[in-house]
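Peer 1: Got a predicted structure here, sequence first:
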Amino acid sequence: SERGRIAGRIDRETSRIDALIAKKTRFIELLKEKRSGLITHAVTKGLDPNVKMKDSGVEWIGEVPEHWERRKITHVFEGVGSGTTPPTGQHEWYSDRGIPWITTGELRETVITGTVKYLTTKALEEFSTLRVYPVGSLVIAMYGATIGRLGILGVPATTNQACCVLSGEISLSIRFAYFWLLAFKQHIIDLYAAGGGQPNINQEIIANLRIPAPILVDQAGIATFLDRETSSIDTLIAKVQRSIDLLKERRSTFITAGVTGRIDLRGGS
């Protein structure tokens, strides 16, 4: 019947589109795996393939270049801190403009240039646990669903109590620490997180982490390499995702047009 032919044609076309979407989705997964492998390799092995290696003493890190030293977070940053949440019902603490105030939901592995909420200078004076952290500080989510998320400050900002902030580089580059935590945050959460349904880590756990790393100039080289490589992978992922979105649009347009008779699906293949 004509209806059967139309249904068959719609089925064939949607199956073809679905197969393309599946192929592209798999490609994105492979790109993400490549990105993650690249980061882990660079922050544990460095960029010189001929360097001599030694055991890091940490099972999930494996071998590292023999000249790298394990650096404790508290010794390599000037500050390891957090923040607080002023009572939300009171307008004197919050304003439309003012000092950016970060919550963990705003950490998305990117540079933070703005926030949903801002605090007044009065709030800073009133709550001693609030501190304005400088540009370039690294923010880590410690609690619940967002645990392990990261962000780097693009503007001076304060945070709530669910964020841990590393600021003031001494002998560990913020960018290197960022990529290292990106590579190993799941291991850290699995090892240390407490709590039933929603795992938590705390400032003390982060402060006591020991990160094997080369000298600052080499850390900067690794971070620059990773910035470049991950950026080109991210661009490719975005491009493939866009083509998936277009295919999904085409699929639904085709079905609607076929069913409503706006395109002639009779006969043909």
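Peer 2: Yep, that arrived.

Peer 1: alpha carbons only for contacts and neighbour counts from here, please
Peer 2: OK.

Peer 1: Centroid-nearest residue for the protein?
Peer 2: In the chain, the centroid-proximal residue (Cα atoms, centre = their mean) is Glu109; its distance is 3.0 Å.

Peer 1: I'd guessed that residue sits against Thr146; true?
Peer 2: No - taking contacts as Cα atoms under 8 Å, Glu109 lies outside contact range of Thr146: 11.5 Å.

Peer 1: before we move on, back to that, tell me which residues touch the residue nearest to the centre of the chain, please.
Peer 2: Counting by Cα atoms under 8 Å, 6 or more residues apart in numbering, Glu109 touches Arg149, Leu150, Gly151, Ile152.

Peer 1: okay, now the one to match up with it:
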Amino acid sequence: MSLKKYPIYVSSDSWQGDVPSHWRKTSLKYLGEYQNGYAFKPTDWGEIGRPIIRIAQLTSDAAPNLFAGKLDEKLKVEDGDLLFSWSATIDTYIWSSGPSWLNQHIFKVTPSADANKKFLFYLIKHVAPKLADVDAHGSTMRHIKKEDLGERVYVPDIEEQEAIAKFLDAETSKIDALVAEQRRLIELLAEKRQAVISHAVTKGLDPHVRMKPSGIEWLGDVPEHWEVKKIKHSVLSIEQGWSPQCENDPVDSEKQWGVLKVGCVNYGKFNADENKALPTDLEAKPELSIVQGDLLISRANTIELVGSAAVAERDYPNLMLCDKLYRLRLNLNVLLPQFLCHFLTSELAREPIELGASGASPSMKNIAQSVITDLYFAAPDIAEQRRILDSLGSTLSELDHLALQVDQSIALLQERRTALISAAVTGKIDVREFASEETV
């Protein structure tokens, strides 16, 4: 699609650079009324009432809290309302999940008489991050104050705003559809990856191998020559770590001590960046340092992630085990850490791990050591374990490479989307002709 420029541009003496000569100077604060939300407290939440729109309801599928009391009508949000999250997540949204209450840190934006709502949606989406980067207030969380909305912008008349909004709706919808296809492909690759791992560590590589009943209902049949036993019979030691009070910032070098966060083992890969720096007034515990081959398992997390496992591929002498992780050291003559790690992340093992989790909170489940150590598994001798891991390594590397390519494709599409919005709302492209063709 080739889009032309406007015939005449003039200098805007602002961040917008040159703008179409007929666009007028204004600011975001004159293009709408910005109603901030109510500062709900946890004690206001209940089991009945209208949902409360917090940032999580704008950025995820998180279930909302409810409020049954009465508030000013200005704080009510209906489908089609324009919302602008001005703290932490700086972005715009068109609400579509039914009547709700507006929480603080979010503006409900009512466009002025000379502003098109959808154009304003795209304009704020483009301009607001610039305000957050340049004029954000507060040191720990990016946010924007109402006075920051005095930023000068140049806009066309409302008819042209509508034309730009229609163009962007059409084009961003096409891009969003392509992104959705790519994300579905990533899901399929993840499912393929999981299936490959599960089959390899429970059935082996030989499709013609003779099978036998494992004697464990959820484990099913296993290769005839594999040994079925509990994990504890291959464990030399199991321990938990230490979780002192730390700030959330990670270490800035290997000379600084840090404590691992529970998320370091999510999705089967050890992520050393998931750590918190140890305060300088606390003495480190070198005996908790991570050593190559340590099998780390989360003992506390959400139901989907509790029991997640990963193996440290090298020594991390400055990173210490936290108390929300178990560290297993195995008898390497009978069981390799990566083989057991793959088994623990397999579809078969997830069921008994999740059934063994306890805790009333859905956001934090716990598993006792016995949930892991009493878990049955089947494994061949060390030589066959190595062959399985070598084969898995090659296959998983190919799948990961494909997933990386898809991720890069998504990033390019999202860059294209952002650039298109930027060009349209700042007048760098003239889409009036496109809008006229769409109308016809």
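Peer 2: Noted; the coordinates are in hand. Computed from a predicted model, the values in this text were never measured in an experiment.

Peer 1: nearest spatial neighbour of Ser422 of the second structure, skipping sequence neighbours?
Peer 2: Closest residue to Ser422 of the second structure apart from its sequence neighbours, by Cα to Cα, 6 or more residues apart in numbering: His126 at 6.0 Å.

Peer 1: again with Thr115 of the first structure
Peer 2: Closest residue to Thr115 of the first structure apart from its sequence neighbours, by Cα to Cα, 6+ apart: Pro100 at 5.6 Å.

Peer 1: Can you tell me the SS state at that neighbour?
Peer 2: Counting by DSSP: H, G, I helix; E, B strand; the rest coil, the backbone at Pro100 of the first structure sits in strand.

Peer 1: what sits against it?
Peer 2: Taking Cα under 8 Å, 6+ apart, one finds Gly114, Thr115, Val116, Lys117, Tyr118, Leu119, Val155, Pro156, Ala157, Thr158 in contact with Pro100 of the first structure.

Peer 1: repeat that with 7 Å
Peer 2: Gly114, Thr115, Lys117, Tyr118, Leu119, Ala157, Thr158 (Cα atoms under 7 Å, 6 or more residues apart in numbering).

Peer 1: what secondary structure does the corresponding residue of the second structure for Thr256 of the first structure sit in?
Peer 2: Aligned by TM-score structural alignment, Thr256 of the first structure pairs with Ser422 of the second structure. Assigned with three-state DSSP, Ser422 of the second structure falls in the helix class.

Peer 1: What about Ser422 of the second structure, how many residues nearby?
Peer 2: Ser422 of the second structure has 19 neighbouring residues, counting by other Cα atoms under 10 Å.

Peer 1: how much space between it and Leu185 of the second structure?
Peer 2: Using Cα to Cα, to the nearest Å, we find Ser422 of the second structure at a distance of 28 Å from Leu185 of the second structure.

Peer 1: Apart from its neighbours in sequence, what residue is nearest the counterpart of Ala193 of the first structure in the second structure?
Peer 2: Alignment note: Ala193 of the first structure maps to Ala357 in the second structure; criterion TM-score structural alignment. In this structure, Ala357 of the second structure finds its nearest non-sequential neighbour in Ile367, 4.8 Å apart by Cα to Cα, 6+ apart.

Peer 1: What is the neighbour count of Val109 of the second structure?
Peer 2: Val109 of the second structure is flanked by 20 other residues according to other Cα under 10 Å.

Peer 1: Are we agreed that it is in a strand?
Peer 2: Yes - using three-state DSSP, the assignment for Val109 of the second structure is a strand.

Peer 1: Please list all residues in contact with the residue nearest to it when sequence neighbours are not counted.
Peer 2: With sequence-adjacent residues excluded and distances taken as Cα to Cα, 6+ apart, Val109 of the second structure is closest to Tyr34, at 4.8 Å. Tyr34 of the second structure sits next to Phe107, Lys108, Val109, Thr110 when contact means Cα under 7 Å, 6+ apart.

Peer 1: Name the member of those residues with the most neighbours.
Peer 2: For the contacts of Tyr34 of the second structure, the largest number of neighbours (other Cα under 10 Å) sits with Lys108, at 26 neighbours.

Peer 1: measure that one to Ala163 of the second structure for me?
Peer 2: From Lys108 of the second structure to Ala163 of the second structure the distance is 23 Å (Cα to Cα).
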